[in-house]
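In: structure, please.
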Amino acid sequence: MPPRARRFVATVAVVFFLIFWIWGAVTVHDLLPKAWWIDLIFFTVAGVGWGVPLIPLLRWADRE
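Out: All right, here's what the predicted structure looks like:
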């Protein structure tokens, strides 16, 4: 697959993944108890955690 096509596929996949990730984070947040420290931990994990599953996809898209 040409590099340009791989990058396009990766871009579309990232957009769909982020839509799913945000939907999941909002759904899980609604189930948690209402406390500021729980929000702090949850949004820290959710805000940083989205990048970890995308690392293999981005490496694949950047291959020669």
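
In: every contact and neighbour count from this point should use C-alpha atoms.
Out: Will do.

In: neighbours around the closest residue to residue 42 other than its chain neighbours, how many?
Out: Ranked by Cα to Cα, 6 or more residues apart in numbering and with sequence neighbours excluded, the top spatial neighbour of residue 42 is residue 29, at 7.7 Å. Residues within reach of residue 29, counting by other Cα atoms under 10 Å, total 16.

In: does residue 29 sit in a helix or strand, and which one?
Out: Secondary-structure assignment from DSSP states H and E places residue 29 in helix 3-31.

In: for the comparison step, fold the sequence that follows:
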Amino acid sequence: MDTQPYKPPFLPIGVRKLLGTIIILVGLTAYTLAAVWLAVDVLPDHWAVQLIFYPIAGIAWAFPTKPLIDWMQRPDSLDGQ
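Out: Have a look, this model is predicted:
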């Protein structure tokens, strides 16, 4: 069995969590500002548009955040210990 020596990750888990948290906070702030701008200045003031927009805008931020959270939680060791 050919085993490769353990190579430490480029970014340890503590640094990944800090960096990921900062990216999430900045990204979520930008997303919120963009969603508010879109809702107030761009979309028509109609109840049907709001009924569609707000649930979509409220959930859409989670999809790009999931891979980032997975990256933040990835273990440092090769065998997952």
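
In: which part of the second structure matches whichever helix or strand comes after the helix holding residue 29 of the first structure?
Out: The element immediately downstream of helix 3-31 of the first structure (helix or strand, assigned by DSSP H and E) is helix 36-49. Counting by TM-score structural alignment, helix 36-49 of the first structure lines up with residues 47-60 of the second structure.

In: quick one: what's aligned to residue 72 of the second structure in the first structure?
Out: Checking TM-score structural alignment: residue 72 of the second structure goes with residue 61.

In: look up how far residue 19 of the second structure lies from the most centrally placed residue in the second structure.
Out: Centroid-nearest residue in the second structure: residue 65, 1.9 Å away (criterion: Cα atoms, centre = their mean). Taking Cα to Cα, to the nearest Å as the measure, residue 65 of the second structure falls 13 Å from residue 19 of the second structure.

In: and if you look at residue 49 of the second structure?
Out: Going from residue 49 of the second structure to residue 19 of the second structure by Cα to Cα gives 36 Å.

In: next: residue 48 of the second structure.
Out: From residue 48 of the second structure over to residue 19 of the second structure the distance is 39 Å, taken as Cα to Cα.

In: those two - which one has more neighbours?
Out: Higher neighbour count among residue 48 of the second structure and residue 19: residue 19, with 13 against 9, using other Cα under 10 Å.
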